[in-house]
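*Asks:* Here you go, sequence then predicted model.
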Amino acid sequence: MHFVETLATEDLGNRSYLAGGRETAVVVDPPRDIDRVLAAAARRGVRITHVAETHVHKDYVSGGLELARITGAAYLVPAGAQVAYGRVPVADGDRAGIDGGLSLRAVETPGHTPHHTSYVLYDGDTPVAAFTGGSLLIGSVGRPDLVEPRLTRRFARAQHASAHRLAELPDDVRVLPTHGFGSLCSATQAEGQGEASTIGRERVHNIALTSDVDAFVTELLAGLDDIPAYYAHMGPANAAGPAPVDLTAPRIADAAELTSRLDAGEWVVDLRNRVAFAEGHLAGSLNFDGSGQLATHLAWLLPWGKPVTLLADTAEEIAAAQRELARVGIDRPGAAATGPAEQWAPGGEELRSFRRADFAALADAVAAAHEGGAAPVVVDVRRRSERATAGWVTGSVHLPLHELPRRIGELPPGTVWVHCAGGLRAAIAASFLDTEDREVIAIDDGFATARDLGLVTLPVR
């Protein structure tokens, strides 16, 4: 008798797993905020005896070391991983007893990293689930380019071999990856594949199992996009041994302190939704909606180590953001402020604002330009892969969001209409443009509407 409970970290597109029997359990690839894991184990009434890492993670700070310390669990880490702390080094074929007839078998699956190891859960002699980490994902595999560019092709070939090794398991074995639910550690985002799978289903649908190695490598490498900048800091943090997370509330800042922090070049981040921010915000602040993959977007753009102050409607929203940011190593906000935005401006100073519009308004502006009006400056902040597959607004300037802050000076003069695929990233970009005193209009609309209006140039296939 066994169970597997999924612990999703939606903002990063990752999953951790608690698996065990009546009394004891293992945790695979735990998040940094381990209180969630401890609560899940307490609800189940099980003791955590093992913590297993599939690899030294590049996209988030692991809670594995601290979880093992608190629970006294054996900390299973691939033997090939270079880490600075004590662990149980795991090699191919090693087994760990979990509960009664339950056991975990290590399977070397290099490709995402050179030391990557998957774990197969056995109930007696029967394999029932495979914790595949960043190896075999649902419809895809983990990206092979996070270690060293010169090794990417070699690691891509290794991913193909590792996927085929896992495919030797029986059809009904559940596939339980860590990445692939929006995570940028996934080589591709497999659309329409769902969030649950088995080895049998992957044999039919996964590119690594339906293509020969050369075709697979060619397609895999062609689909790789930019690596988030903060990934460079996650691997070293996990190899050194992350410090325990501190989620105590940050100190409260008044309007004068907020101004002082802005004047010092610090980032003051407004977590409110994009509509509220556009209608009125503290001059110099940046808009990262707390409900929209905050950790990924902010960590990618933030110069590493720069202090951050958080603004939100409520203390609960500050706490939620603080938890998300700790998962990627942004540990302690410098300060925070809540309440009406008017309270954040010094001396009754007016809040700044900018326009929001839809693609129909942009179509009108384009039509007016054809009649002799000023041509709109259209900026596309989607990633390169999105533009290459879905097309682009004709005449638009492409500045992926993560490149925008350092390239704003490249934009021609005039009113800037900024868009993404749905409006969230456009709002972030608009807040950066607003700090540079550019007249900006944030397009809050789905990109499909631009296609319907005839604004889009489609890629040649």
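*Replies:* Perfect, thanks for sending it.
*Asks:* only C-alpha atoms for contact and neighbour calcs from this point on.
*Replies:* Noted.
*Asks:* And the helices in the stretch 351-461 of the chain, which stretches?
*Replies:* 359-370, 384-390, 404-407, 424-435, 447-452 (DSSP state H, counting those that start in this stretch).
*Asks:* Tell me which of these lies nearest to residue 269.
*Replies:* Closest approach to residue 269 among the helices of the stretch 351-461 of the chain (CA to CA): helix 424-435, 10.0 Å.
*Asks:* helices or strands up against that closest one?
*Replies:* strand 286-287, strand 416-419, strand 440-443 (3 or more CA pairs under 8 Å, 6 or more residues apart in numbering; DSSP states H and E).
*Asks:* what about the ones you listed, which gets the closest to residue 336?
*Replies:* Of all those, it is strand 286-287 that lies closest to residue 336, at 13.8 Å by CA to CA.
*Asks:* Just put the helices of the stretch 351-461 of the chain in TSV and tack on mean neighbour count and distance to residue 191.
*Replies:* As requested, those are arranged in TSV below (neighbours: other CA atoms under 10 Å; distance: least, CA to CA, whole Å):
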stretch	mean neighbour count	distance to residue 191
helix 359-370	15	25
helix 384-390	15	13
helix 404-407	14	28
helix 424-435	24	20
helix 447-452	16	17
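*Asks:* Quick one: closest of those to residue 319.
*Replies:* Using CA to CA, these put helix 424-435 closest to residue 319, at 20.7 Å.
*Asks:* for comparison:
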Amino acid sequence: MILEKIVSEGLAHNSYLVGADGAAAVIDPRRDCGVYVEIAERHGLAITHIFETHRNEDYCIGSLELAKQTGAAILHGAAMDFAYGTPVHDGDEFAVGSLQIRVLETPGHTDESISLVLTDTGVSPDPYLVFTGDALFAGDVGRTDFFKDRLEEMAGKLHDALWQKILPLGDGVIVCPAHGAGSVCGGGIGDLPLTTIGYEKGTNLLLHLDRETFIREKSTEHHYIPPYFAMMERYNRSGVPPLAGRQVMRPLAPAEVEGAADKGALIVDIRGPAAFAGGHVPGSLNIWSGGLSSFLGYFASYDRPIVFVDEFNLALQSAEAQALRIGFDRIAGYLGGGMGAWNKSGRPIGRCGTCAVGEVDLHAEGQFILDVRDIRNRTAAGAIPGSYHVYAGEIEGGLAAIPKDRHVLVYCDAGFKGSLAASVLLRNGYGRVTNILGGMAAWKKAGLPVEWTGA
């Protein structure tokens, strides 16, 4: 038996290829799906089945593209009317070589969510592993907040799916979830390469709750919903546009970048906070390369081109892949030669203030301290005294509460989201903006006072 997990960094998305005896199945393929064909060819396997554990919200599913390349059948839960593929039901079984894949309907995260129990019939009649989609993760379970008018219902469905379908499979069964640590599809997913049902029963605190308490906990959780999720839901229900034939990203001269910005293109600087602060294209948005999957969808528009700015063009391929995986196909290009070329062109250079934590005077007049961390981090780790909170991804909607006539000091966990928020403020006409480098981590390391807000 061959089993390979393909991790899409940034999204913390896990997809899988499993196969035996010349046949293979792919579970939850990403949009740039060539990797599955390469793995299958390397092992002499033909991809015959493509399973979707649910209509994914945070990335474009690659099923149609992969099916076009391989002729494989696309299979997904019957509780949603997809525009493509074949619905499957609880108990349906599929042979992939000597492997048997059995469908479990496990709603809660979404109505059509399924899990897939794999048995290696050539070895044992007992289940070997289960692909749980967004039902069960390492250290967490799936979020159930997408249906605001059905919070308790969906939490109850997830509880019943876990306790009645997944946990009874056996303690030794390996759990293969659709996401790892850092995904927005869970609140506290553990950073483990793999887990088992028995390990989760022993360590996952949510699995220690009775049904009533579980429903209450899940119904009152706080999760952010990036605006691009709506497009992912539409794409993944009706079919994602093909990548084939897309124009290759090309270098742009400074004049072309300037012209694109004048016509409405979003300039995205993917360098780190210090580089951005030292000099950037005026009006650009600073999302460090590792944060594009998490934050580009808050600020980019599907009808607006994107231009990337990098240093030495080392992260451009990753940036493009991350954008395409969440459906942003209108990538006009990148600043050829990076900021060096921009500087040499004689055009204006934008700058952002920075400071160390020890330079912050809590009693200074005319300043406004802005916390842009996840609210859960503010609650759990404390805050800089007197600071005001707006999450980095939602800062454009919170500008009315941030005074333009004061010196705004921005901080986050370590400085990256702080630079993102600072760039948004600068783009919106704020004159004095400073990113506190090191963020709350440096603040606490320096032994500076901490305020416990509870919210």
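*Replies:* Right, received. Where do you want to start? Because the structure is predicted, anything quoted here is derived from the model rather than measured.
*Asks:* quick one on the thing from earlier: looking at the helices of the stretch 351-461 of structure 1, which is closest to residue 42 of structure 1?
*Replies:* helix 424-435 (37.0 Å).
*Asks:* So what touches that closest one?
*Replies:* Outside of helix 424-435 of structure 1, the residues within contact range by CA atoms under 8 Å, 6 or more residues apart in numbering are 274, 283-289, 292, 354, 381-382, 401, 404-405, 408, 418-420, 439-444.
*Asks:* By neighbour count, sort out the buried ones in those residues.
*Replies:* Buried members of the contacts of helix 424-435 of structure 1, scored by 16 or more other CA atoms under 10 Å, are 274, 283-289, 354, 381-382, 401, 404-405, 418-420, 440-444.
*Asks:* what's the neighbour count on residue 305 of structure 1?
*Replies:* Residue 305 of structure 1: 9 surrounding residues under other CA atoms under 10 Å.
*Asks:* how about it, what's its partner in structure 2?
*Replies:* The alignment partner of residue 305 of structure 1 in structure 2, by TM-score structural alignment, is residue 303.
*Asks:* Pull up the aligned stretch in structure 1 for stretch 219-227 of structure 2.
*Replies:* Stretch 219-227 of structure 2 corresponds to residues 221-229 in structure 1, going by TM-score structural alignment.
*Asks:* Now do the buried residues in that stretch.
*Replies:* For stretch 221-229 of structure 1, burial by neighbour count (16+ other CA under 10 Å) applies to 221, 224-225, 228-229.
*Asks:* how about a markdown table for those residues, with distance to residue 168 of structure 1 and secondary structure added?
*Replies:* Formatted as a markdown table, the buried residues of stretch 221-229 of structure 1 follow (distance: CA to CA, whole Å; DSSP: H, G, I helix; E, B strand; the rest coil):
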| residue | distance to residue 168 of structure 1 | secondary structure |
| --- | --- | --- |
| 221 | 25 | helix |
| 224 | 27 | coil |
| 225 | 30 | coil |
| 228 | 33 | coil |
| 229 | 36 | coil |
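*Asks:* Quick check: closest non-adjacent residue to residue 440 of structure 1.
*Replies:* Excluding the flanking residues, the one nearest residue 440 of structure 1 by CA to CA, 6 or more residues apart in numbering is residue 416, at 4.7 Å.
*Asks:* what ranges do the helices span in structure 2?
*Replies:* In structure 2, the segments counted as helices under DSSP state H are 34-42, 63-70, 151-161, 197-203, 211-219, 229-238, 254-262, 273-278, 292-299, 316-325, 338-344, 375-381, 416-427, 439-445.
*Asks:* gap between the shortest one and the chain center?
*Replies:* Offset of helix 273-278 of structure 2 from its chain centre (CA atoms, centre = their mean, to the nearest Å): 24 Å.
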